[in-house]
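Student: Predicted model and sequence follow; I will ask about them next.
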Amino acid sequence: MNPTNADAAARVYEELLTRVGEANPRPRIEPVRRLAELAGTPQLSYPVIQVAGTNGKTSTSRAIESLLRAHGLRTGLFTSPHLVDFTERFQLDGEPIDGELLASAWDELRLPLEVVDAELEAAGHGPITFFEALAVLAYAAFADAPIEVAVIEVGMGGEWDATNIADARVAVFTPIDLDHTAILGRDVETIARTKAGIVKPGSAVVTAEQHPDALAELEAAAERAGSRFVVQGRDFRLIEDRVAVGGRQIEFVGLSGRPYDPAFVPLFGRHQAENVTLAVAAVEAFFGAERPVPEEVLDEGLGQLTSPGRLQLIGTDPVIYVDAAHNPHGAEALARAVAESFSFEELALVVGVLEEKDAFGLLRALAPIAHRVTVTPVESPRSIDPTALREVAEDAIPDTPVEVADSLPEALDEARAWAARGEGRAVLVVGSVLLAGEAIAHARSEEWGIA
């Protein structure tokens, strides 16, 4: 991004940061609808595929977008949070949005924001939040581009998430598990009920395999909406998944019932193979379930697929990977992916976790692949203190050395020095999306030449 575009995007981000942050969502949707209405209802300008769930949302969203782009459609992709650059959240045709285009859409949103903020204040409610404004900005910027289809990742939950002002043609659900329990509920059933709020009348509902309680909630929502309901493992399925150089070789059956030819996916872990299978079914549902994705489109769409922050290589001397896994379910998938995809003799974890997360569960899930751990703070006021995190790590991964660092650069220096002292050693940074972004930015600043 050139300096002018970067400055324009930075201005938008700085102004958004004056609003209540996305870690503190408000369970409401009407003010967002009102804001979008005053902005010209941009979310109705193009068809939408909406993606909700607990883990795999971003990877699945990126796969859907890549397949749609390979079909020749002009695409918009909205994901959150960003890793390094704010414009990562808004992708046009697979690239971060132009900063000036984003700033133009933001400037047009100023007056509607002032009106809605004033209305909310008069009613005794808080103003539009960071994420509420962000979601409407995404819809508006995509309308201005313009695009032909949007893939929209839900921020948190579903029913009252700010992205849910669109009438999605396809509602996609990745695996639902416990996360954000203080806000979404303390059991899978309650969480799934909230996420099911993205199902709209007449839409297609495409879901990954789910816990029975979650599946029941999604199916009930689809029935109420008169939506077709298709489930991975029943209506479409992954039939073969093998480790390949640089990723996976997969075979699957889509909604048409037709097996696809073997396809290469340049991502690590069986969970990514499952995500891709889900994404293909979502694209089939978008175009009409009886119409398989053409093989040449599949090859192009999957071949160009990336998933930043998901087992992303950021250094080679020594080998350093980063992963944004931040809950036990995601950490379990990560541990399996590392074990089956790599042959490290020893692996050092650099771990930072936010206070609202299940640090013990996350670390316990990573125990099978950990040979040493360095805990570090995340650059956030919500970070768990590293001294406290060390105690959690010692309980979760007993008989494993645990070191404390005062910062991520210090933690990386310590872990890299350890890795350089032995053959077959590597480093994995994990525990938070924010930490993953910090690690990628640090690798770039140090010119490790990969990130």
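Tutor: Here it is on my side, so go on. Numbering: from 1, shown residues only.
Student: drop to CA atoms for contacts and neighbour counts, all remaining ones
Tutor: Will do.
Student: roughly how far is stretch 123-136 from the heart of the chain?
Tutor: The gap between the average C-alpha position of stretch 123-136 and the chain average comes to 22 Å, counting by Cα atoms, centre = their mean, to the nearest Å.
Student: same question, stretch 317-328
Tutor: Centroid separation between stretch 317-328 and its chain, computed with Cα atoms, centre = their mean, is 15 Å.
Student: so what's the closest residue to Arg310 other than its chain neighbours up against?
Tutor: Distance criterion Cα to Cα, 6 or more residues apart in numbering; nearest residue to Arg310, sequence neighbours excluded, is Asp323 at 4.5 Å. Asp323 sits next to Gly309, Arg310, Leu311, Gln312, Leu334, Leu428, Val429, Val430, Gly431, Val433, Ala436 when contact means Cα atoms under 8 Å, 6 or more residues apart in numbering.
Student: ok, the first one - how many residues close by?
Tutor: Neighbours of Gly309 under the rule other Cα atoms under 10 Å: 25.
Student: residues touching Thr277, list them.
Tutor: The neighbours of Thr277, taking Cα under 8 Å, 6+ apart as the test, are Phe236, Arg237, Leu238, Phe252, Gly254.
Student: Comparison target, given below:
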Amino acid sequence: MEEEWWFHSYNRGKPLAKDVEEARRPEWAARLLEALGHPEAGMRVAVVTGSKGKGTTAFLLARLWERLDPDGGPVGLFVGPHLHDVRERIRLRGDPIPHEAFSHFSAVVQPVYTSLLSEVRHEAGEYIGPLAPLLAVAFLFFRASGVRRAVLEVGRGGLYDEVNVVPHEAAVITALFPEHLDAFGPTLEHVARHKWGIVTRDVRDVFVGALDAEGLRALGRAAEERQGPLWVRTHLSLERFAGGPLSPAAREIEAHRAAARPRLFLYGRDFAACDVLLGPEATTFRYCEYASVSREGSTDAAQGEEGIVLPLLGAHQARNYALAYRAARRLAGDPPLAGERRFEGPLPWPGRLELLGREPDVLVDGAISRQAAEEARRVLEEAFGVPPRPLVVVLGLPHGKDVDGVADVLAPVARKLLLVPVVAAHLRPADYAAVLQKYPHAAEERELGAAVSRALREAGRSGVVLFAGTQTFVAAVRREWLGRTRLG
């Protein structure tokens, strides 16, 4: 199949790039938007990054911002990667951009993009990232649709991402763990530096999701590099008990904290998801905000919202919601907290512990790391009764993903572990040899259709089947399953 036009520069320059991140040169995205008359100008924008959960958080943020401030009109959403159709990356009110609009605005962007290619030093490993022209299509569509607000998900990292050239008032950072170390650098601190890169001069508020102590330290070092040590001491080092009196010195620090920009909102200290209950079709919890800075884990919330029913599975989705909701409240002017918050189900956000079928229960999830697999395992154990219910796991992971980590988390609770190669031109197959040697109940299946049939037989009507892997694999599983459903 002919390559899509927005990949032309990437495919020419990327193979020759020495520094795989800096070679992206996001300033080309700025040049493209400028040549198109700055369709992004005047829009209120929030940018979302993170090691996991950034797409879901961006999706929820757009929906919640719309709900909390309906007078502001619809919120445009730019996310990635897509599962089945590139139009899924550009959304309005949850729906992908229509075919006609995508074709129309692509026809506007493509010649401008093509004219810039002659200036790019592809032979030196430079390139215009594929997000740049797609981002331009998105903003032309948003502008034509009367959109004045947008949520943008970073493609990878943040510091050198094309999305980061768009002026934005809010920066949202989700989970943080070692990933893309070949591109970002060998340590978590390098990863944090790239994520914190979305905290640009325009940013007024930063919202950070649930981090462990190591992740918080790494992010603090990245913040110190850009915002300085005083900002870090003011925003990340202050601890006091909810409702407790402040000393004169602490009051002075608190005054600095309130005045300094950007303002930081931190999960577990300023807001959280409380009393999370996992079910097979939804996650139920309370959203909590703390009256004052408290120690992580405190449930002494001064205010909150009850009865949140989210048709996405997992405690991590409750955390994603809390992060998105705090950002949306701030962007909407901090309206009062009151009442229930229910989402219609299912949400148009597939592939995230998505329940495809019953008897057996069949789920598909984009788990590509140990941390993501741990979240999936918790849902399997608490919401689906695994074990004692028999579980069959089918993994589809390419080279470069955490094959051993995912297998080590899921194999101990699985009756059978089936390993399937990921078929895609841009991905190298993973080497499953170590997993096959370590786990006697692991086996390879060379073809997805055969793996699906075998998994269903092994699980039986009373069991559970989990398909887990990269987005390409998730999309292939969904196509295979939907094809069987139509035929059946």
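Tutor: Great, that's in hand. Please read these numbers as outputs of a predicted model, since none were measured by experiment.
Student: one step back: map the residue nearest to Arg310 of structure 1 across to structure 2 for me.
Tutor: Across the two structures, Asp323 of structure 1 finds its equivalent in Asp365 of structure 2, going by TM-score structural alignment.
Student: Ser307 of structure 1 versus the residue nearest to Arg310 of structure 1, what's the distance?
Tutor: Counting by Cα to Cα, to the nearest Å, the separation of Asp323 of structure 1 from Ser307 of structure 1 is 10 Å.
Student: ok, the counterpart of Arg415 of structure 2 in structure 1 - contacts?
Tutor: Arg415 of structure 2 maps onto His371 in structure 1, with residues paired by TM-score structural alignment. For His371 of structure 1, the contacting residues are Glu346, Leu347, Ala348, Leu349, Thr400, Pro401, taking Cα under 8 Å, 6+ apart as the criterion.
Student: now the residues you listed: which count as buried?
Tutor: Applying a neighbour-count criterion of 16 or more other Cα atoms under 10 Å, the buried members of the contacts of His371 of structure 1 are Glu346, Leu347, Ala348, Leu349.
Student: Same list, those residues, but as TSV with distance to Arg364 of structure 1 and secondary structure please.
Tutor: Supplementary listing: these in TSV, determined by distance: Cα to Cα, whole Å; DSSP: H, G, I helix; E, B strand; the rest coil:
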residue	distance to Arg364 of structure 1	secondary structure
Glu346	17	strand
Leu347	15	strand
Ala348	15	strand
Leu349	12	strand
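Student: so Ala393 of structure 1 is in which element?
Tutor: In the assignment (DSSP states H and E), Ala393 of structure 1 maps to helix 386-396.
Student: I'd like the next helix or strand past that helix.
Tutor: Elements were assigned by DSSP H and E; along the chain past helix 386-396 of structure 1, the next helix or strand is strand 402-404.
Student: hmm, who's touching that next one?
Tutor: When contacts are taken as Cα under 8 Å, 6+ apart, the neighbours of strand 402-404 of structure 1 outside the stretch itself are Arg372, Val373, Thr374, Val375, Thr376, Pro386, Thr387, Arg390, Ala393, Glu394, Ala411.
Student: Relative to structure 2, which residues correspond to it?
Tutor: Per TM-score structural alignment, the counterpart of strand 402-404 of structure 1 in structure 2 is residues 442-444.
Student: For that stretch, give me the average deviation versus structure 1.
Tutor: Here stretch 442-444 of structure 2, set against structure 1 after superposition, deviates by a mean of 1.6 Å using mean Cα distance after the TM-score superposition for structure 1.
Student: For that stretch, what is the distance to the chain centroid?
Tutor: Averaging C-alpha positions (Cα atoms, centre = their mean) puts stretch 442-444 of structure 2 30 Å from its chain's average.
Student: Output the longest helix belonging to structure 1.
Tutor: Of all segments of type helix in structure 1, defined using DSSP state H, the longest is helix 99-122.
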